[in-house]
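Undergrad: what's the 3D shape of this:
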Amino acid sequence: MPTVGVGRDRLFAALGETYTQEEFEDLCFRFGIELDDVTTEKAIIRKEKHIEEEAKDDEETIYKIDIPANRYDLLCLEGIAQALRIFNKKQEIPTYSLSHIPKDKMLKMTVRSDQTSQIRPYVVCAVLRGVTFDEARYNSFIDLQDKLHQNICRRRSLVAIGTHDLDTLQGPFTYEALSPKDINFVPLKQTKSFRGDELIEFYKSDLKLKKYLHIIENSPVFPVLYDSKRTVLSLPPIINGAHSAISLQTKNVFIECTATDLTKAKIVLNTMVTTFSEYCEKKFEIEPVEVTYDNGQSYIYPDLAVYDMDVPLSYITDLMGVSLEVEEVTSLLNRMQLRAERSTSSEGQCLVKVHVPPSRSDVLHPCDVMEDVAIAYGYNNIPTRMPASIKPLPLNELSDLLRLEIAMNVYTEVLTWILCSHKENFALLNREDDNSGVIIGNPRGADFEAVRTRLMPGILKTVGSNNKHPKPIKIFEVGDVNLLDETKDVGASNRRHLAALHCGATSGFELIHGLVDRIMEVMGVPFKPEGDIIGYHIKRSEEPEFLPGRQASIICKGKHVGNFGIVHPEVLINFDITDPCSFVEIDIEALL
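TA: Next up is the predicted model:
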């Protein structure tokens, strides 16, 4: 969940009421957010720099508030304060509108789509006229951009926001993509002009901006925005130009969002303009900009259209487990910034017509409406009741029974990572990559670049990390593995596996074989000769992770369900294990 830091005194002033910490925590809980921490700016700095120093009484109190990840409208003080005022019935839901400007007098942005399609194809724009900034509002405006960049914008890879002092520019504007050597301008907070390629080298030493360079660094063209005088507005997603930098004196703000995802660009632009239009001379009014592509297509942004959703009253009340009248539901939704009214379907069903404003991009489905009703009603006010059915799924019931049985055989259960390295999935087990595993895009590290296709790597890593533990080590795991599966709509499927390992100087084939027999006995599957489809039998196998001649496949009711044997010495060396190990892995879903 994103955390937003806001000044307590300024927040209370915006709310028009003062609260004790306990009262504010209660208000946050009732609204569905959480007061995570109470600190000061200087305390945050001291913590970052590991400075031991006593706090002073005059330090401003900062509330750190956790908000839901999809509530982009709450990423700054203005959004939180407005939402809480409406929740407390101290403010009406605002109506956002576009300025009435003839199309021929509207600011225009022309997109050279034959160029920008190579790197960042979309741009959306808007203007906030007559804005009044003070230092706190200005800082909040900048902070909102940073928060959006880190969340929905995915660190500027999907959307990059540029804000400019419109009075320093001359429309119409153009959005192009040019060779880095053909771009030349003075970037924000600099006095020297740089070419595009020089700028990349310059910012490689900048702690904040260097993490965005990879987005365009290797592209033959860089995106760039110009005004009619060829003044550079910005080089997205890296830096704005110094010429159009906004300040406390800025009155007219031009906002542009370049993107690879048009839907997210619209959400980001709507969030920016709806949040800060309350500081405009004409409150909640935004000036549109016409964006024209060179193929002739033309669009007006921002799109402030209200989205209407009809939700059956029974859907809301049944999921909540509370009987409510339609008037109660509409009143609760109004407290959550959603205008609502009674409606009736053609079949006579009672509906709640919900008008979703442009600031609430998180409302996508009737379940989102139901959630807001439940929040406004109060989760603590919803009566508790026993679910209609609490019977576990057959697979989970079987998993629990097997866990109990193996534990009674003096094995200790472990829980290992579902993600592993590609090397652990294949090479360290002496296996070739058979393209059966799911690979993670943009993994956090080499240890989490693939989804495990078997439980063996995690079990072996556990033993390798506990080499000094007294022997024998007897551990097991019951968990899911993941395999590519073209028959599934997501392209992959989970399988529930059971794995057990015996590590010690006397670890042999017969020890793990005995555990296999016990598992099958518990499952009620008798040992039968090969060819019998009622029971199970074992047959010689040639799996590379096991020692040749000391391994077997488990065939149950005519299907291959697992393997067991003595782990190959090369595999043990790969996982830094010094003692012999015997191992079994069974697909327990195949036993159902």
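Undergrad: From here on, just use CA atoms for contacts and neighbour counts.
TA: Will do.
Undergrad: Please name the residues that touch the nearest residue to Asn252 once chain neighbours are set aside.
TA: In this structure, Asn252 finds its nearest non-sequential neighbour in Arg129, 4.6 Å apart by CA to CA, 6 or more residues apart in numbering. Arg129 makes contact with Lys251, Asn252, Val253, Cys280, Glu281, Lys282, Ile286, Glu287 under the criterion CA atoms under 8 Å, 6 or more residues apart in numbering.
Undergrad: Now do the same contact list for the residue nearest to Ile246 when sequence neighbours are not counted.
TA: Once flanking residues are discounted, Ile246 sits nearest to Asp165: 4.9 Å by CA to CA, 6+ apart. Asp165 makes contacts with Ser244, Ala245, Ile246, Ser247, Thr250, Lys251, Asn252, Val253, Phe254, as judged by CA under 8 Å, 6+ apart.
Undergrad: Would you do the same for the sequence below? I want to compare the two.
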Amino acid sequence: MPVVRLYYQDMERLIGASRETIMSRLAMMGADIGKRAEEEYVDVEFFPDRPDLYSSEGVARAMQGFLGIKTDLVSYSVSPGPVVVQVEESIKSVRPLIGCAVVRGLEFTDEAIESLMGLQEDLHWGLGRNRRKVAIGVHDISRVRPPFRYFGESPQRRFVPLDYSEEMTMEEILHNHPKGKDYGHILKDCPVYPLIVDADDRVLSFPPIINGELTSVTEETEDLFIDVTGTDPVVHKALNIVVTSLAERGGKIESVLVKRSEGDFLSPDLSPASWKVRTEEANRLIGFDLTGAELAECLKRMRFGAVTAGEEMDDIVVVQVPAYRADIMHSWDIFEDAAKAYGYDNLEARLPQTVTVGRAHSSEVRKGEIREIMAGLGYLETMPFTLTNELVHFQWMRRSAAPEAAGAVRVLHPISELHTILRTSLLSSLLEIFALNQHHPLPQRIFAAGDVVKDKKTRMNLAAASIHSGANYSEIRSVVDAVLREMDLEADIVPTKDRAFMPGRGADLFAEGKRIGCFGELHPLLLRSFGLEQPAVGLEIEWGELEQ
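TA: Here you go, the predicted model:
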């Protein structure tokens, strides 16, 4: 999750409250307080669903309302500006969407620059899916001359990228520049690359990779041009978050005319979205007993605009959602903010209406037995993520079946390319852990016992893996025999066709005619995919299936 560094003096200035008051209430707004430097700053972690809080300005704006210093909807004025961006047809098949703005009259401090750069990178991660959907460019507009062009350019176009002193072709940037190495895959197989240039054909930005050195931002910068490009309409939400954060620093927002074949538009659009919510539904969901007027006041403290629909319609509250809030998708999202403003600490403690005695679920009892067995065999327990991705889970494991054919459940709206499906097995996760721990001494022996999901059904698996120079079939076979014996289970061992294992050095486990596991020496090509340089063996048993 994004970590925002808040400097105490900066926050006191932005919020208008003392450090003690801010710190006493910050956690109640949904923040996880982390590392502190007692006299300088505090690191605060926010959930990915609140990208408007990824900057000190966004946190200050929210805290002003939460503390009752400034409530109600923030109104940002957008003045008509002279800057024009021409979007050419050549870019439409590569990275078609763009939003732009100009923010003038800024006074940058070290803290302000750090906050802006941190916001930019966190939005790339949170909204942008590592820049695939959204990439943000921030430029000193005083160094270039509008109008600007956004178009598809030859990979051989040369310019000086940010933090470099010599020209490179865009193709060279993808292979040699650190940002090109990190994000060049986004433009793989593209015949042209996105580029933004000024009236003199000087490069501002090569999205989503790197800006030009020409427009780098310094402490002397006063006026900014901001471009947000991407493949999803969320580019406009990202733009709104950036420009409103800068406006909290005193910046004056100017619109940019974006000209394109399907119709011109002014950017940014900071008009709020209108919702109607029912007080009765809010009370039922969050457990309070608020009137319509009280619900509206709570929402004002969370920087919404809110009024009741009238005396005869007190149950209905008309809500204005600010343009920088990208997380409001349902009325329940609004009610959650109302509950924060009212205060979870105001909930009355009540005794449960039923009296019961708890006991461990049978699957947890069994899991405890498995943990004890594996620990006795010298294996260390790990708890890998339930979410994974097709590349690691299937391609790297040399299991080429399509995810759907293998029974994998896809995540509808993944926040990262690393987490796109629910795991159907555990072994690949253990190999990822090996890859991350190659700086530790060998041998390494680890296991995981937990849920997997196949065909929309949850099952329980055990996986174990060992890596060291002498890892072989005999080692993992002895572990399988010990596990089956200690679990009082019987299974037939037959040669496997699983390509994750070396031919002739892997086996399947069958019980009552069902394949319930596999084990063996892992294939060298598989190990290479994970970046492992030592032999490794592994096993996986569907012990939830065995008990049925």
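Undergrad: re earlier: which position in the second structure pairs with the residue nearest to Ile246 of the first structure?
TA: Matched by TM-score structural alignment, Asp165 of the first structure corresponds to Asp140 in the second structure.
Undergrad: same question, Leu77 of the first structure
TA: Under TM-score structural alignment, Leu77 of the first structure pairs with Ser56 in the second structure.
Undergrad: how many neighbours does its match have?
TA: 28 (other CA atoms under 10 Å).
Undergrad: Let me know whether it touches Arg5 as I believe.
TA: Yes. Using CA atoms under 8 Å, Ser56 of the second structure makes contact with Arg5 at a distance of 7.4 Å.
Undergrad: any common contacting residues for these two?
TA: With CA under 8 Å, 6+ apart, Ser56 of the second structure and Arg5 have common neighbours Ser115.
Undergrad: for the second structure, which residue is closest to the average position?
TA: Residue closest to the average C-alpha location in the second structure (CA atoms, centre = their mean): Gly126, at 4.0 Å.
Undergrad: ok, now how distant is it from Leu509 of the second structure?
TA: The gap separating Gly126 of the second structure from Leu509 of the second structure is 42 Å, by CA to CA, to the nearest Å.
Undergrad: Now which residue in the first structure aligns to Gly128 of the second structure?
TA: So, by TM-score structural alignment, Gly128 of the second structure is matched to Cys153.
Undergrad: what about that match, which SS state?
TA: Following DSSP: H, G, I helix; E, B strand; the rest coil, Cys153 of the first structure is assigned to coil.
Undergrad: What is the burial count for the residue nearest to Glu540 of the second structure when sequence neighbours are not counted?
TA: Using CA to CA, 6+ apart and skipping the chain neighbours, the partner closest in space to Glu540 of the second structure is Ala463 (4.2 Å). Using other CA under 10 Å, Ala463 of the second structure has 23 neighbouring residues.
Undergrad: same question, His243 of the first structure
TA: Counted with other CA under 10 Å, His243 of the first structure comes out at 19.
Undergrad: if I pick the counterpart of Val94 of the second structure in the first structure, what's in contact with it?
TA: In the first structure, the residue matched to Val94 of the second structure (TM-score structural alignment) is Ile119. By CA under 8 Å, 6+ apart, the contact list for Ile119 of the first structure reads Ala177, Ile216, Ser219, Val221, Phe222, Pro223, Thr260.
Undergrad: related to what we said a few turns ago, tell me the contacts of the closest residue to the match of Gly128 of the second structure other than its chain neighbours?
TA: Nearest residue to Cys153 of the first structure, sequence neighbours excluded (CA to CA, 6+ apart): Val159, at 4.8 Å. Contacts for Val159 of the first structure (CA under 8 Å, 6+ apart) come out as His149, Cys153, Pro237, Cys257, Thr258, Ala259, Thr260, Asp261, Lys264, Ala265, Val268.
Undergrad: Which helix or strand contains Arg13 of the second structure?
TA: helix 8-15 (DSSP states H and E).
Undergrad: where do the strands sit along the stretch 101-250 of the second structure?
TA: Taking DSSP state E, counting those that start in this stretch as the test, the strands found in the stretch 101-250 of the second structure are 134-140, 148-153, 158-159, 168-169, 193-197, 203-206, 210-211, 224-230.
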